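[1] Task: produce atomic coordinates for the following.
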Amino acid sequence: MAEKKKREYFLSSNINWFADNNKWANLKSFGMVKSTVRCKGKQYSEKRYFISSIEDINEFVTAVRTHWTIENTLHWSLDVIFRDDECQIREKNTAENIAILRRICFNRMKMYQNGKTLKRKKMLCTFDDSFRFNVLFS
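    You can find the predicted model right below:
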């Protein structure tokens, strides 16, 4: 049976009820995305909420989808370069701490311009102390 996905987008510009709206610069709306997946006879739903400076529903949809495209690209890159999905660390905060360190390393390697691929930069960081120093501190 094929998996069926449905996304519903909601946006409300009624922010008067929100007590802290003066603490959020450019706050204009609250958004919600409800994702429903039906797979193998079971249905799963998830709601994600957003504080937004957007008032147009079409702009909101584009912003949310663009954000998740970027997020998914990052996760794919981390999995390819650092084999993130194969991580066996399960102890307390260790898995989260390692994930943060991987993202820092990933961002530093992306910022370091030397014409090498990210995979090659990772390998060079592993074997070459001076290269690793340049990537982390340049």
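
[2] can we go C-alpha only for contacts and neighbour counts from here?
    Will do.

[3] next helix or strand past the top helix by length along the chain?
    Longest helix in the chain, counting residues (DSSP state H): helix 57-82. Next in sequence after helix 57-82, counting helices and strands by DSSP states H and E, comes helix 94-111.

[4] Give me the contact list for that next one.
    The contact list for helix 94-111 (C-alpha atoms under 8 Å, 6 or more residues apart in numbering) reads 78, 82, 84, 89, 118, 121-122, 135-136.

[5] run this one through as well so I can compare:
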Amino acid sequence: MCVVNALQWLPQREKWHLQSIIEVRSERKVADKVEQAIRYYGSSRKAGAKEFAKWIQAHWAIENSLHHVMDVVFKEDASLSDVGFSAENMALIRRLATNIIRTMDSGRGITDARQNATYAPNYLRELLGSST
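    Prediction:
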């Protein structure tokens, strides 16, 4: 990881409140193939590499857990919604469903709760707050 805090040379840095540029190099092995990646981040904070590493790792942990649920449970990557705002609307509905399940039934996994809501109308009504 490389952090650059001296950005006086960069035009328009004030417009974006840019204080730091961070470069992260990573490597992962998939089967017998090694994949390398370089990612860049911009930040409005000045900090050292250790602090940025913690923040970036926390960001990706949240991001990965959310996308895992969206793709594995809701098959978001296979979605064919692409007319108008349908993709954004369906993504919002998926996130809403996930948040309702996590709030109302935290003991049940998202996959189980989604299936139960499909096959058990009373459970779905309970999630949606309806008593009828």
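
[6] TM-score for this pair?
    Overlay of the two chains. TM-score (TM-score structural alignment, normalised by the length of structure 2): 0.64; 122 aligned residues with a C-alpha RMSD of 3.4 Å.

[7] circling back: let me have the contacts of helix 94-111 of structure 1 in a markdown table, adding neighbour count as columns.
    As requested, the contacts of helix 94-111 of structure 1 are exported to a markdown table (neighbours: other C-alpha atoms under 10 Å):
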| residue | neighbour count |
| --- | --- |
| 78 | 17 |
| 82 | 18 |
| 84 | 16 |
| 89 | 11 |
| 118 | 17 |
| 121 | 21 |
| 122 | 19 |
| 135 | 22 |
| 136 | 16 |
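
[8] Between these, which sits nearest residue 41 of structure 1?
    Closest approach between the contacts of helix 94-111 of structure 1 and residue 41 of structure 1, by C-alpha to C-alpha: residue 84, at 30.3 Å.

[9] The closest one -> structure 2?
    Residue 84 of structure 1 maps onto residue 76 of structure 2 when the alignment is built from TM-score structural alignment.

[10] And for its match, nearest residue in space, chain neighbours not counted?
    For residue 76 of structure 2, ignoring the flanking residues on the chain, the nearest one in space by C-alpha to C-alpha, 6 or more residues apart in numbering is residue 70 at 5.6 Å.

[11] what's the answer for residue 77 of structure 2, then?
    Nearest non-adjacent residue to residue 77 of structure 2, counting by C-alpha to C-alpha, 6+ apart: residue 71, 5.8 Å away.

[12] So the one you found is in contact with residue 65, correct?
    No - with contact defined as C-alpha atoms under 8 Å, residue 71 of structure 2 does not count as touching residue 65 (10.1 Å).
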